[in-house]
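In: model the structure of this input:
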Amino acid sequence: MTRTVLKLRPRDYWRIGEHESWFSDMAANGLHLKKMGIHFAKFAKAEPKKMRYRIDVSINKKMSQDQIQLYAENGWHYVTSFNNFHVFSSPEELDAPELHTDPAEQSYTLQDFDRKLVKNAVTVAVSTIILVGLLLSTWFLFKTPILLLVKWDIVQQTILAIFCVYLAYNSIQASSSIRVLRQNLLEGKPINHRAPWKKYYKIRNLIAFGFIALVGLSAAIPFAQLYKMETNNLPETNNALPIVRLADIEDDSNLIQDKSSYSHDNIDWENSYSYYWSPLAPIQYDTYEQGLISDKQWHDKSGDYTPSIQTQVYQLSIPSLSDKLIEDLTKKYHHFNHEPLIEKTHPDLDQLIVQEEVDMKQIFASKGNRVMYVQYYGYAEIDAIVDNVVEKISVKIED
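Out: Model prediction:
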């Protein structure tokens, strides 16, 4: 039984001379080409033999039987095809005449294929430009790149865009290489059938493996995020979560949770906390709490006093991102309000920025690799909120 061996083939199919040289070297080591695939070549293991290989290019993916028969009569036996490339072999001792003895004539066999590659390159390049343009508009429209990275909202699309740029580069390079090959043939320069392939083979496959790993990682991370993500109802009594609670700042024994009329999957979304994960922020909390003090009114007499608070917590894997993350958070949430942001110093925080209106307060704080954002609606003093931020930003979080 003939044993078959798979080998990762050279990535750039248009490098004809290098492929021919690779096939010959494999045959000299006892591996004889049987089939070519997108990424791998299949070889039959047999006795080492000195073989010559030639690749003929046609506009059609299948070569006619008449052409195959003509080449066979001249000592060249059909082996396999991949895309528009057809491989023939002949024992070296047979000294079979070349498939194409006139380089200028051979250049014309590449004419239709050249046009096809140009068309493909233009299509891929235009599509890539549109994709990259849409991606860049997302980056610059929201103006919060670090926040997008931390939440991993746009990383996968960025990796996909990089991969598309790589494919576009390959398409353009293929078209350019065939155009150069045609020009060389027209000038009477034949293909170098023993072109060196080893160094380029290793470099290109290393790049290909890198992109495969990158794309695979980008595809796996969203599944990891979904697996780790969870949302639960916020307990009425205090808990160990690293968040500021209404009970911590309202100081009113009549405070109760104001249950939402909207719930889904048994979750009260106005009194809930969600846990998220990403490589840049492996621990993230996003919480909402709505309170009710029925014997107290809003100052404008619009109804019962219903304070609310939202807390976002990020524990970063790269502490140096903290300042940039706070900068992005202020860009995202400041434009909803009219009062200026005020940067303050605090002995227990690396950075503290506050914004205060009559019934609304915002706090942006960081310490080490921890960043916290608090948005509060109610009449509690801002100092009480800051004191709780200082306390909760240091709470140990179990992953």
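In: contacts, neighbours, all on C-alpha from now
Out: OK.
In: would you map the helices across the protein?
Out: Along the chain, the stretches classed as helices by DSSP state H are 16-28, 65-73, 103-109, 111-142, 145-151, 155-186, 198-228, 246-250, 322-334, 382-392.
In: of those helices, which is nearest K50?
Out: Counting by C-alpha to C-alpha, K50 lies closest to helix 16-28 out of the helices of the chain; the figure is 5.3 Å.
In: that closest one vs helix 155-186, what angle?
Out: Angle of helix 16-28 versus helix 155-186, following axes from the mean of the first three to the mean of the last three C-alpha atoms, to 10 degrees, is 90 degrees.
In: if we can go back for a sec, in TSV: the helices of the chain, plus distance to S278.
Out: Below are those laid out as TSV (distance: least, C-alpha to C-alpha, whole Å):
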stretch	distance to S278
helix 16-28	43
helix 65-73	56
helix 103-109	53
helix 111-142	18
helix 145-151	6
helix 155-186	10
helix 198-228	7
helix 246-250	28
helix 322-334	14
helix 382-392	21
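In: closest one to K7 among the ones you listed?
Out: Evaluated over the helices of the chain, closeness to K7 peaks at helix 16-28, with 9.8 Å, by C-alpha to C-alpha.
In: what's the closest one packed up against?
Out: If contacts are counted by 3 or more C-alpha pairs under 8 Å, 6 or more residues apart in numbering; DSSP states H and E, helix 16-28 sits against strand 31-36, strand 51-57.
In: can you say which of the helices of the chain is packed in most?
Out: Mean neighbour count, computed with mean count of other C-alpha atoms under 10 Å, is highest for helix 16-28 among the helices of the chain, reaching a mean of 22.
In: next, the structure of the following sequence, for comparison with the previous one:
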Amino acid sequence: MAYIRRLIPCAPYEIKIFEAWLEELAEKEGLFLVSCRRAIAKFEKGTPKPMRYRVDADPDRCWDPSQERQQLYEEFGWKYIDNRSEHLVVYGTDDFSLPELHTDAELQLETLGKLQKKCLRRALLVFCLFPLWLLLHISAGNWLYWLHHSALISAFVLLLFFYFLDTTKEIRQLQKLKKQIFEETDVTETEDFHKAKRKLLLRTCCRITAEVLLFLLLLSPFWIQNWNERIPLSAQNSTELPTLSPAAFGSHKTLSDSSYFSYYTSFLAPVQYEIFQISDDFYLDTQYFQCQSEFLSESIGKTYLMTEADNNLNKTETQTLADGTKLEYRAKDFQNYLVIQKGSRILLLKSYTEIDLWENREKFLPLLDKTYSLPEET
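Out: Now for the predicted structure:
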């Protein structure tokens, strides 16, 4: 026998819309439900006739109700058809003289309440663990990880957002059903399932788009370049690199072969350079960001100081120049940090040596005025 398949126009928790859709297909098109799991419903073609379909909320987590439950319902004239989800079971009958599927209001409220609590726990678990995970990484000094993978994380957060919308809507819908049962109002009233179908398709398209974007970002790291590539400073003869020789600080040290720079691009900070200048008793780490916005560059500076220089400080200094350039300095023990930010551009400087970044801040100011570009590929 050939079956006809249709896309289900509503989410599983939109129970009344689903029931109305099934009843209209049976009465007008002669399509009688055979199975309805996931997003596709399968129908058997027959002579059009009125039907009654009801979705029962089963507190037991299973894909098939127990034989005792099926037998009990069949004795009252309701035939088990299929599960809409692991908790929602579909029954049908063509006898309009039968009473409604449920007669015990307390049992209905208890079942819907269990489903609602499960939805709430699921939502709280995801949206409590993710911010905690993010906070632990940032507080541990791994905040650059989030900037490096900003496109990937944005797609993941977008998926969480759609998940949150669906979960909260499910909770509200279950609460609405509980209220109707408690107040003994007519629960057969329903929304237009054609309108519900348009909303569902829009949500599904947005979610699939986010899933595809996440999948592509996982497979093809186009948001980041030369993540592990470290190029010796001597191999890049460019005046555009934000470097300062030890001589600029009155030192006669020679840079070691371990001095290098690396660079990458990301979604939120299109260009970043990391320049390490190392020799005996000389260490200077310079990070340059060309960000998407001034807000992001300021956030990078605040996060950098919060994670790198957060306690046991010996000295703090701040300064705002006439052209809007902001300087912020922190020093503790043998470490000192300097943040120079102007508009969407920002420099983060760190030194573990005798170099006093604050006293030499004027030497670093011209670095922000340089033209930065990705090195030519060799």
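In: and the helices and strands packed on helix 16-28 of structure 1 as TSV, adding mean neighbour count?
Out: As requested, the helices and strands packed on helix 16-28 of structure 1 are exported to TSV (neighbours: other C-alpha atoms under 10 Å):
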stretch	mean neighbour count
strand 31-36	21
strand 51-57	22
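In: could you dump the ones you listed to TSV with distance to L292 of structure 1?
Out: Output for the helices and strands packed on helix 16-28 of structure 1, formatted as TSV (distance: least, C-alpha to C-alpha, whole Å):
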stretch	distance to L292 of structure 1
strand 31-36	71
strand 51-57	78
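In: right, and those - which one's nearest I309 of structure 1?
Out: strand 31-36 (62.2 Å).
In: what angle do that closest one and helix 16-28 make?
Out: Using the same axes, to 10 degrees: strand 31-36 of structure 1 against helix 16-28 is 130 degrees.
In: ok, average deviation of strand 31-36 of structure 1 from structure 2?
Out: When structure 2 is superposed, strand 31-36 of structure 1 averages 3.5 Å from its matched positions, counting by mean C-alpha distance after the TM-score superposition for structure 1.
In: what helices or strands is that strand leaning on?
Out: Secondary structure elements in contact with strand 31-36 of structure 1, counted by 3+ C-alpha pairs under 8 Å, 6+ apart, are helix 16-28, strand 40-45, strand 77-82.
In: closest one to N388 of structure 1 among these?
Out: Set against N388 of structure 1 and scored by C-alpha to C-alpha, those come closest in strand 40-45, at 60.4 Å.
In: give the contact list for the counterpart of S317 of structure 1 in structure 2.
Out: Taking TM-score structural alignment, the alignment pairs S317 of structure 1 with Q292 from structure 2. Applying C-alpha atoms under 8 Å, 6 or more residues apart in numbering to Q292 of structure 2 gives the contacts L268, A269, P270, S344.
In: next one: Q292 of structure 2 from E229 of structure 2, what distance?
Out: Applying C-alpha to C-alpha, to the nearest Å, one obtains 24 Å for the distance of Q292 of structure 2 from E229 of structure 2.
In: just K302 of structure 2 next, same as before
Out: Here K302 of structure 2 is placed at a distance of 27 Å from E229 of structure 2 (C-alpha to C-alpha).
In: cool, L214 of structure 2 as well?
Out: Separation of L214 of structure 2 from E229 of structure 2 (C-alpha to C-alpha): 24 Å.
In: ok, now E308 of structure 2?
Out: The spacing between E308 of structure 2 and E229 of structure 2, counted by C-alpha to C-alpha, is 24 Å.
In: same thing with K332 of structure 2?
Out: From K332 of structure 2 to E229 of structure 2 the distance is 31 Å (C-alpha to C-alpha).
In: with P59 of structure 2 instead?
Out: 55 Å.
In: now do L112 of structure 2
Out: Here L112 of structure 2 is placed at a distance of 56 Å from E229 of structure 2 (C-alpha to C-alpha).
In: how about P366 of structure 2?
Out: 27 Å.
In: got it, and D64 of structure 2?
Out: Noted for D64 of structure 2: a distance of 55 Å to E229 of structure 2, by C-alpha to C-alpha.
In: which of these two has more neighbours?
Out: More crowded of D64 of structure 2 and E229, by other C-alpha atoms under 10 Å: D64, with 19 against 12.
In: now that one. Nearest residue, chain neighbours left out?
Out: With sequence-adjacent residues excluded and distances taken as C-alpha to C-alpha, 6 or more residues apart in numbering, D64 of structure 2 is closest to N83, at 6.5 Å.
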